[in-house]
Each structure stands twice: as C-alpha cells, then as structure tokens.
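Asker: any chance you can model this:
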Amino acid sequence: MESAIGRVASLEAVLFDIDGTMAISDPFHHRATSEMLIKVGYNDGVPITHEFGMTHMAGRSNEQIGQFLFPDWDQGRLDAFFAEKEALFARYAGEGLKEIAGLTALCRWAGERGLKRAAVTNAPRANAELMISILGLSDFFQLVVTGEDCERSKPFPDPYLRALDLLGASPDHTLVFEDSTIGVQAGVAAGMPVIAIADENREGKLLTVGASLVIRDYRDPKLWAELGKLDTTRPRESC
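Answerer: Take a look at the predicted model:
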C-alpha cells in the first residue's frame, strides 16, 4: 500500500469522486430511488434494501443503473424516470447533505499547496454541482468531469483521463479519492493510486480491486501519515 502512494513522490493534483467520497449522499439516493421504484411497481412494490443499492447502484451512472433495472424500457421512459429521481434527490440532499468528516481540512491542505484539483463523477452534472455547492466547495474545484462528458463512464478510466488532460496533470503525480468498487477500478485503470473511503465491511473488496489505501474518513491518521511523505512544495493559494 505504501509503495503505490509513495511512487507519486511529487504530488501535483488530487481528483475526487463526489457521492460517498466527499458527501454522505447514499441515504438520499436510496430514499429517492426507493420511492421511484415503488411508484413504478419494481420488485412488486417491495422496497429495495440498502445492500441492494450499494451492490447494484453505488458509483454507477444512471445509464448503467437503467440498463440493470429496466432492460426493456425505451430511452424516453428511462430519461423521465431518472429526471424525477434526480429531482427528488436534489430536494432531499438540500435538506441535509453533509461532508465526509475531515473533507474541509483536506481541501484546505490541498489548496494551501497549490495542487490542481477536479471532481470526477458518474453523477449527472446538475446534481454534482449541487452537492459541491452545498459542501461549500464550488470555488475549490477547478473543473468537474462527469460520465456524461465521456464516451464511457466509470469503471472505464475515461473520466479520470479527461480530468488529467484538462488539468494538464500527470497520473504519476496525482492521487484519486474514491469510495465505490467501480470508482477504484476507474482510477487504477487511469494509472493512479486510489485512496478509498469505506467501512470495515467493504475494505477487503476495495483493496482487491486495487485501492492503495482504505480509510474511514479524512481524519484517519493513516491518510495524513501517507500525505506527510509526499513532496507538495507549491505556491500557496486559498482553498
């Protein structure tokens, strides 16, 4: 684990997923999706479990989720379903979205060192920007890349490669922060070490797909021990 992060040596950029990585958003996604699935009679109207959502939906784009849930639906029906679901999510998130503990401190650390930074997500752009705004980080991120911006979304590396290209950053000097299996796979496929946010139940799976380090949140001493080994000497700027 140490060698994968240590090879970065001189750190110049940090890339963050949003859902579950920066924000505690899963409860709001679960609520909105569950309500919509009950409305359309999915699974005979039986509510989906949290485990079902984490296994089949976490980190995935709406296109990927739609193909799994409703393989026989036409595009118009899928678009209408997800438009309503995302509107519900935005309403619920606006009532109580919170950051993963320690995120603000990490952003301040990155900003003070002049690191390049981008949010890279499979979420629709409107809700990605909404979550970033609620977290007070609209001025922190230099760009937001969504799966919609690329021919292929995560778990393919395309969104992360696009972010690197737009930032003018090298994968050899960049860290990725993720929380989902497909997100970790995308970051690793793009050639970067990935630090994953997860509880003990998911730690093994994320390490198996290539995470270099798994932490509980951004206050984790393991994270700061690794960051302390990296050369981040850059002009200071505000977070």
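
Asker: make it CA atoms for all contacts and neighbour counts henceforth
Answerer: Noted.

Asker: and Leu213, what does it touch?
Answerer: 1-2, 194-196, 207 (Cα atoms under 8 Å, 6 or more residues apart in numbering).

Asker: how about the strands of the chain, start to end?
Answerer: 13-16, 116-121, 143-146, 174-178, 194-197, 213-215 (DSSP state E).

Asker: got a list of contacts for the fifth one?
Answerer: This points to strand 194-197. The contact list for strand 194-197, computed with Cα under 8 Å, 6+ apart, reads 20-21, 175-180, 184, 187-188, 206, 210-217.

Asker: Ala196 and Arg125, how far apart?
Answerer: 22 Å (Cα to Cα, to the nearest Å).

Asker: what count of nearby residues applies to the closest residue to Gly191 other than its chain neighbours?
Answerer: Spatial nearest neighbour of Gly191, excluding adjacent residues (Cα to Cα, 6 or more residues apart in numbering): Pro171 at 5.9 Å. By the criterion of other Cα atoms under 10 Å, Pro171 has 23 neighbours.

Asker: equivalent analysis for Phe156, please.
Answerer: For Phe156, the count of nearby residues is 20 (other Cα under 10 Å).

Asker: residues in contact with Tyr218?
Answerer: Taking Cα under 8 Å, 6+ apart, we find Tyr218 in contact with 100-103, 105-106.

Asker: may I see those arranged in JSON lines, with neighbour count and distance to Val14 as well?
Answerer: Below are these laid out as JSON lines (neighbours: other Cα atoms under 10 Å; distance: Cα to Cα, whole Å):
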{"residue": "Ile100", "neighbour count": "21", "distance to Val14": "16"}
{"residue": "Ala101", "neighbour count": "16", "distance to Val14": "18"}
{"residue": "Gly102", "neighbour count": "13", "distance to Val14": "15"}
{"residue": "Leu103", "neighbour count": "17", "distance to Val14": "13"}
{"residue": "Ala105", "neighbour count": "13", "distance to Val14": "14"}
{"residue": "Leu106", "neighbour count": "16", "distance to Val14": "10"}
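
Asker: compare with the first, here's sequence two:
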Amino acid sequence: MREEESMSMPTADDSSDRSRSLLELAPLEAVLFDVDGTLCDTDPLHYHAFREMLQEIGYNGGVPVDEEWFIENIAGKHNDDAAAFLFPDDYERGLRFLEDKEDMFRRLIKDKIEPIKGLYKVTKWIEDRGLKRAAVTNAPRENAELMISMLGLSDFFQAVVLGCDCEHPKPFPDPFLKALDLLNVSKDHTFVFEDSVSGITAGVAAGLPTVGLTTRNPAHLLTKAKPAFLIKDYEDPKLWTVLDQLDKTE
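Answerer: Below is the predicted model:
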C-alpha cells in the first residue's frame, strides 16, 4: 500500500481558517492558481482521453465511462491516485496507462486550449499590484509547462509547484505550503483559485482562503470542500466586488 493510501485524507474541517474573508488578507502578498480547469478549460479533453482509452481496454465491461463518473472519480486527482483507483490490483499498469493517457491529452490540446474567461484581466490586476504568484498543480510537469506556455503565462508565474514534487499531492496541503515557502509569503496574506474538490480541499487544509471556479465541477460538490466563495469565471462580479474592496482595505 502506498503511503498516501495509508493516511487519512484531509477534509475541509482540518482548517479553522476556512471561513476567513479575503478582506482579512490585506495587505495581500500573493495569489496561487491551479492549472487544469482554473487557467484553462481542459477537463473535456482529459475526459475524452480517459473515455476512449478505457473503452479500448474493456474497462467497465467496455461501456464508455460518462462525465459524471469522470468528475466524481478522476477530476483534480493526482495520477498516482487515479492509477490506484483504476487498477487497484496492478498499480504499475495503472501508471503506464496514465502515461499513455497524458501523451494523448497533449496531442489533443494542440490548438484547442482556451483561457478561462477573464483570466488575463485578473492576471493584469495581480501584476499591476506587484503580487507574487505561483501555479500549483497535480498535472505532470510536461502538461503543466505546455498549458502555461500556450496561455502565454510562462513569465507570469514565479514558481510552478507540482504534486509529484511534494511528499503528498492534492488533496493534501503540501503543494500549497511549498508554494508559500518558495514565494516567501504568509498564508495570512495569500489566497487560491481552484476548480476541483481535491484542489479546494488542499487549499483549505493549507489555511488559505480558496475561491472555487465552477468551470466543470458542479457547485454543490465544490461547496462541500468549503471554498471562500464560488465564481463562474474571472469576470464574475462577485470576484471583482471582493477585489475592489480589498484594494480599498489596503
């Protein structure tokens, strides 16, 4: 059994700071972003790759998996955990399957990546205020760097933290805690953008107010992870009301 499986999973209740308002973060020091589903809407491509490849090997009796299954069991999870879930009796086979799936994903993503609506508006807001920023993701390095590059954000992020570089990936808080350390900022002056239950759980467990995006995952599922609040995208008036207030507070 892998170490991650032997430990109890963190929950939103692990952090007493989860209900802190973003306004209490003033002066704001940093903003952390997930990548898949948070910078760009890539879940449909991941789902397509899983559906096609699992059907090819006869998974689920050859019946194609549906999007609800993907959201509940795969979205936002580290590949190690996905491999263990898909192939509980042959973990090494699972890892090989995930490597092939990521190859397929990178082929699919060519010319098909689109930023989440309003992304460049919020990145400009962050740059204009001189805030520090990092991408924090469970994606493999090759995927993360490709997506960030295709979005033109390679120079925007001052650090990229991968789940595989930490003792435990999301939903554990380790990747976010490592980002705070790399940026040399306090959790008391940093918040997170995330789009999955796994990611929100990790942010909250790290003591960071976490804004959830309902890019693909249903609001009722994200709410269970206790985000600070939910937004549709980066043009959501709810977000800008808070950011404008934060400006005035500082």
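
Asker: quick TM-score on the pair, please.
Answerer: Superposed pair, TM-score by TM-score structural alignment, normalised by the length of structure 1: 0.92. Supporting alignment: 233 aligned residues with a Cα RMSD of 1.9 Å.

Asker: ok, back up a step: Ala196 and Arg125 of structure 1: which is more packed in?
Answerer: Comparing Ala196 of structure 1 with Arg125 by other Cα under 10 Å, the one with more neighbours is Ala196, at 29 against 16.

Asker: that older thread, for the strands of structure 1, which one sits closest to Met57 of structure 1?
Answerer: Met57 of structure 1 sits nearest to strand 116-121 of all the strands of structure 1, at 13.5 Å, using Cα to Cα.

Asker: distance from the chain centre to the closest one, please.
Answerer: Computed by Cα atoms, centre = their mean, to the nearest Å, the chain-centroid distance of strand 116-121 of structure 1 equals 9 Å.

Asker: check the mean deviation of it from structure 2.
Answerer: Once fitted to structure 2, strand 116-121 of structure 1 is off its aligned match by 0.4 Å on average (mean Cα distance after the TM-score superposition for structure 1).

Asker: that strand maps to which residues in structure 2?
Answerer: Mapping strand 116-121 of structure 1 onto structure 2 (TM-score structural alignment) gives residues 132-137.

Asker: find the residue at the geometric middle of structure 2.
Answerer: The residue lying closest to the centre of structure 2 (Cα atoms, centre = their mean) is Asp34, at 3.6 Å.

Asker: aligned to that residue, what sits in structure 1?
Answerer: Checking TM-score structural alignment: Asp34 of structure 2 goes with Asp17.

Asker: just the residues contacting the longest helix anywhere in structure 2, thanks.
Answerer: The residue-count maximum for a helix in structure 2 (DSSP state H) belongs to helix 91-109. If you take Cα under 8 Å, 6+ apart as the criterion, helix 91-109 of structure 2 is touched by 42, 45-46, 49-50, 53, 79-80, 82-84, 86-87, 143.

Asker: all helices for structure 2, in order.
Answerer: 3-6, 43-56, 67-73, 79-86, 91-109, 119-128, 141-150, 174-183, 197-205, 219-223, 237-249.

Asker: could these go into JSON lines alongside distance to Val160 of structure 2?
Answerer: Output for the helices of structure 2, formatted as JSON lines (distance: least, Cα to Cα, whole Å):
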{"stretch": "helix 3-6", "distance to Val160 of structure 2": "22"}
{"stretch": "helix 43-56", "distance to Val160 of structure 2": "20"}
{"stretch": "helix 67-73", "distance to Val160 of structure 2": "24"}
{"stretch": "helix 79-86", "distance to Val160 of structure 2": "17"}
{"stretch": "helix 91-109", "distance to Val160 of structure 2": "18"}
{"stretch": "helix 119-128", "distance to Val160 of structure 2": "15"}
{"stretch": "helix 141-150", "distance to Val160 of structure 2": "8"}
{"stretch": "helix 174-183", "distance to Val160 of structure 2": "8"}
{"stretch": "helix 197-205", "distance to Val160 of structure 2": "15"}
{"stretch": "helix 219-223", "distance to Val160 of structure 2": "24"}
{"stretch": "helix 237-249", "distance to Val160 of structure 2": "24"}
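
Asker: the longest helix of structure 2 versus helix 79-86: what angle between them?
Answerer: 120 degrees (axes from the mean of the first three to the mean of the last three Cα atoms, to 10 degrees).

Asker: and helix 91-109 of structure 2, how far out from the chain middle?
Answerer: A distance of 19 Å separates the centroid of the chain from that of helix 91-109 of structure 2, by Cα atoms, centre = their mean.

Asker: and the alignment partner in structure 1 of Val161 of structure 2, how close does it get to Ala119 of structure 1?
Answerer: Correspondence of Val161 of structure 2 to structure 1, assessed by TM-score structural alignment: Val145. Per Cα to Cα, Val145 of structure 1 is found 6 Å from Ala119 of structure 1.

Asker: out of the contacts of Leu213 of structure 1, which are buried?
Answerer: 194-196, 207 (16 or more other Cα atoms under 10 Å).

Asker: now the residues you listed in JSON lines, with distance to Tyr42 of structure 1?
Answerer: Shown next, in JSON lines, are these (distance: Cα to Cα, whole Å):
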{"residue": "Val194", "distance to Tyr42 of structure 1": "35"}
{"residue": "Ile195", "distance to Tyr42 of structure 1": "35"}
{"residue": "Ala196", "distance to Tyr42 of structure 1": "32"}
{"residue": "Leu207", "distance to Tyr42 of structure 1": "33"}
